[in-house]
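>>> Would you be able to build a 3D model of this:
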Amino acid sequence: MLTRGHILLEGLPGTAKTRSIKSLASAMNASFSRIQFTPDLLPSDVTGSDVYREVDGKPSLVYQQGPIFNNLVLADEINRAPAKVQAALLEAMGENTVTSGGVTRHLPELFLVMATQNPIEQEGTYPLPEAQMDRFTLKVDIHYPDAEAERAIIRLVRGEEPGAQTSEQVTDTEHAITVTPEHIINGQKALNQVHVSEVAENYIVNLVMATRDTTDYEHAQFSQWLAVGVSPRASIALDRCARAHAWLAGRDYVDPDDILGVIHQVMGHRLVLSYEAIAEQITPKQIVDDILKYVPIG
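You can find the predicted model right below:
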């Protein structure tokens, strides 16, 4: 949210992807909508459309806003909807506007799309093409929890059941988060005051350029694993996310650790792997790790 970007979560069912954004919206007192993407979904189901109504006995068309007009939007299983619906959502993400009937309408100033997709059920889905994946600032892989976290999940859900004992119950006031949309907007503005040194800036550029021109890294494995490098959106996202990482750590400057802290989530989903990498089942994480070994800081 601080970077004015959007996030794609990929994880198995039941890993609290929906709960996470609903809890965030509740804690912030922000407007929230959930869109369940299905093969028969239409673009107007997302953006809204003109609806026929009679006003004072006269027929008229009134625009009815779709669920996209909220602060936080959950696009659940985005890869289950056809390309037209995906394009409508991604246009709103890129422009922060929705155009219908020749009229352009602005979305809220605080606007975040969290899209989810299931990595194992691919039959009957419409995988996001690389150009659309590039629109997401971050892609985060969600894995199953460990044994201790699993135990905490059981206790948490048990405590939320009607009539649960107070010792097991976790109430909203116990973990109250005093964050409002205005706080986030002020945080977005504060990122402009975070200094990015020439060394950090060069490091970002060199990391991005290494994915495009591998002639200087012919002996590195990643040069054989990449078919297409990342776009300038990766540079922009890496700069913004590194500044947000530094700001959240209480610093007004970016150091290399801030870049390293976000690079996997920023760059991984933007890499286009070669046939050789796919055949060897190389992951984007392995490629980014290899790039970091060869690209010097500064």
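>>> only C-alpha atoms for contact and neighbour calcs from this point on.
OK.
>>> Can you name the residues in contact with the strand or helix carrying Val113?
Per DSSP states H and E: Val113 is located in strand 112-117. Applying C-alpha atoms under 8 Å, 6 or more residues apart in numbering, the contact partners of strand 112-117 are 1, 4-11, 17, 21, 71-79, 93.
>>> and that strand, how far from the chain's centre?
6 Å (C-alpha atoms, centre = their mean, to the nearest Å).
>>> And stretch 22-41, by the same measure?
14 Å.
>>> for it, which positions count as buried?
22, 25, 27-28, 30-35, 37-38, 41 (16 or more other C-alpha atoms under 10 Å).
>>> Please flag which of the residues you listed sit within helices.
Lys22, Ala25, Ala27, Met28 (DSSP state H).
>>> Out of those, which comes closest to Leu273?
For these, the closest approach to Leu273 (C-alpha to C-alpha) belongs to Lys22, at 34.0 Å.
>>> contacting residues for the residue nearest to the closest one when sequence neighbours are not counted?
Computed as C-alpha to C-alpha, 6 or more residues apart in numbering, the closest residue to Lys22 that is not its neighbour in sequence is Phe32, at 7.3 Å. Counting by C-alpha under 8 Å, 6+ apart, Phe32 makes contact with Lys22, Ala25, Asn70, Asn71, Leu72, Val73, Leu74.
>>> Let's compare: structure for the following, please.
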Amino acid sequence: MAAATDTQLGDFHALSREIVRSVETVIDGKREAVELALTTVLAEGHLLIEDVPGVGKTMLARALARSIDCTVNRIQFTPDLLPSDITGVSVFNQGERVFEFKPGPVFANIVIGDEINRASPKTQSALLESMEEGQVSVDGTTYPLARPFTVVATQNPVEMEGTYPLPEAQRDRFMVRISMGYPDDAAELAMLQTRELSSPLDALTPVVSLEQLTGMIAMVRGIFVSQAVEQYAVSIAQDTRRDRELRLGASPRATLHLVRAAKARAALDGREFVLPDDIDALAVPVLGHRLIAAARVAGAGSAFQSNSVADIIHRIVAATPVPLGAGDRA
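Have a look, this model is predicted:
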């Protein structure tokens, strides 16, 4: 694919800044979370927002969706939700004596799955085919989903009452996981002063059309990744599979997602090529939710305490040699 011109990169940067500014009218003081959310959409991935209740997970998802002029559906996950409530169902048409497919809410450009781990694992798994293959199979018939297609799911920590951990196969389908964290003093005070009478979501209007978003995604696909940077990403993934503090390492899909997200980050930074710094910055958001730390192991005369997964990733990245001239074109 031809390299992006300076004009195209300039247009891309202007549109991306518009989206970020739009979302930040609703989400105060969370620039990194907003940019990671946009990175996921531009890289054609799926986003998992995980944090305690009340910190703005759903608000971020809704603000991002409203900033783009595309089809949006929201699913509130509950224990009694059925798979067919997500994918759709075949209904018998008595007049024509045939079964007709009634599409579920997954048929949209952006699907917001609120509190996804409130539903049973069976219902959670209804999204597996949709997230990986962009299609839904019902009663032996396959139905393609809209393009682009992104799932933005929120979930409370698994220790919360009435939650079900997401299956590893589904966590692996999310490109990026982010945490909102609590707002700082200034952001929380501003929220108290501006949201007494109305929600800022009410005033939010699209700033980017679906056609423009499609063009931005196409530009991200064309960002150059040198073989050295690809090898760097592969080396990090391979090291997670060999690390003794990890019980489950990164999958090949994780490596692919890491490079795709790095391309989006490079484009957002105004570059037409990926640097090792892009891989470093995205290693935890892309890999962290896929890895499983080993249990604490006690040996004779010594003990090995499992660090947090993020700490392990930072250690692996720091120990992986950075390729020289990685941004140069062949």
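>>> What range does the strand holding Val113 of structure 1 cover in structure 2?
Using TM-score structural alignment, strand 112-117 of structure 1 corresponds to residues 150-155 of structure 2.
>>> Then stretch 67-75 of structure 1?
Taking TM-score structural alignment, stretch 67-75 of structure 1 hits residues 105-113 over in structure 2.
>>> still on that earlier bit, average offset between the match of strand 112-117 of structure 1 and structure 1?
Stretch 150-155 of structure 2 differs from its equivalent in structure 1 by a mean of 0.9 Å after superposition (mean C-alpha distance after the TM-score superposition for structure 1).
>>> Just give me the longest helix of structure 1.
Max-length helix for structure 1 by DSSP H is helix 232-248.
>>> Which other helices and strands does that helix contact?
Contacts defined by 3 or more C-alpha pairs under 8 Å, 6 or more residues apart in numbering; DSSP states H and E place helix 232-248 of structure 1 against helix 198-212, helix 256-267.
>>> What is the aligned counterpart of the residue nearest to Lys22 of structure 1 in structure 2?
Under the alignment (TM-score structural alignment), Phe32 of structure 1 pairs with Val72 of structure 2.
>>> From Ala186 of structure 2, how far off is its match?
Val72 of structure 2 sits 32 Å away from Ala186 of structure 2, going by C-alpha to C-alpha, to the nearest Å.
>>> What residue in structure 1 is paired with Ser130 of structure 2?
In structure 1, the residue paired with Ser130 of structure 2 according to TM-score structural alignment is Ala92.
>>> What's the local residue count around its match?
Using other C-alpha atoms under 10 Å, Ala92 of structure 1 is surrounded by 20 other residues.
>>> can you give me the helices for structure 2?
Under DSSP H, structure 2 gives helices at 6-24, 31-42, 57-66, 84-87, 121-124, 128-133, 168-171, 185-194, 210-221, 227-242, 252-268, 276-287, 309-319.
>>> what would those helices look like in JSON lines with distance to Pro103 of structure 2?
Putting the helices of structure 2 into JSON lines (distance: least, C-alpha to C-alpha, whole Å) gives the following:
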{"stretch": "helix 6-24", "distance to Pro103 of structure 2": "29"}
{"stretch": "helix 31-42", "distance to Pro103 of structure 2": "23"}
{"stretch": "helix 57-66", "distance to Pro103 of structure 2": "20"}
{"stretch": "helix 84-87", "distance to Pro103 of structure 2": "7"}
{"stretch": "helix 121-124", "distance to Pro103 of structure 2": "16"}
{"stretch": "helix 128-133", "distance to Pro103 of structure 2": "13"}
{"stretch": "helix 168-171", "distance to Pro103 of structure 2": "22"}
{"stretch": "helix 185-194", "distance to Pro103 of structure 2": "38"}
{"stretch": "helix 210-221", "distance to Pro103 of structure 2": "21"}
{"stretch": "helix 227-242", "distance to Pro103 of structure 2": "38"}
{"stretch": "helix 252-268", "distance to Pro103 of structure 2": "28"}
{"stretch": "helix 276-287", "distance to Pro103 of structure 2": "31"}
{"stretch": "helix 309-319", "distance to Pro103 of structure 2": "39"}
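>>> circling back to that earlier point, kindly check the end-to-end length of the match of stretch 67-75 of structure 1 for me.
Terminal-residue distance, stretch 105-113 of structure 2 (C-alpha to C-alpha): 10 Å.
>>> can you check stretch 104-117 of structure 2 too?
So stretch 104-117 of structure 2: terminal residues 19 Å apart, C-alpha to C-alpha.
>>> And the helices of structure 2: which comes nearest Gly95 of structure 2?
Per C-alpha to C-alpha, nearest to Gly95 of structure 2 of the helices of structure 2: helix 84-87, 23.3 Å.
>>> can you tell me the mean distance of the closest one from structure 1 after alignment?
Looks like 0.4 Å for helix 84-87 of structure 2 (mean C-alpha distance after the TM-score superposition for structure 1).
>>> ok so Ile278 of structure 1 is a helix residue?
Yes: applying DSSP: H, G, I helix; E, B strand; the rest coil, one finds Ile278 of structure 1 inside a helix.
>>> From Arg212 of structure 1, how far off is it?
18 Å.
>>> Between the two, point out the one with more neighbours.
Arg212 (16 against 13).
>>> how about the more buried one, what's its partner in structure 2?
In structure 2, Arg212 of structure 1 lands on Arg241 (TM-score structural alignment).
>>> Hmm, that match is touching Pro252, no?
No: using C-alpha atoms under 8 Å, Arg241 of structure 2 makes no contact with Pro252, being 10.7 Å away.
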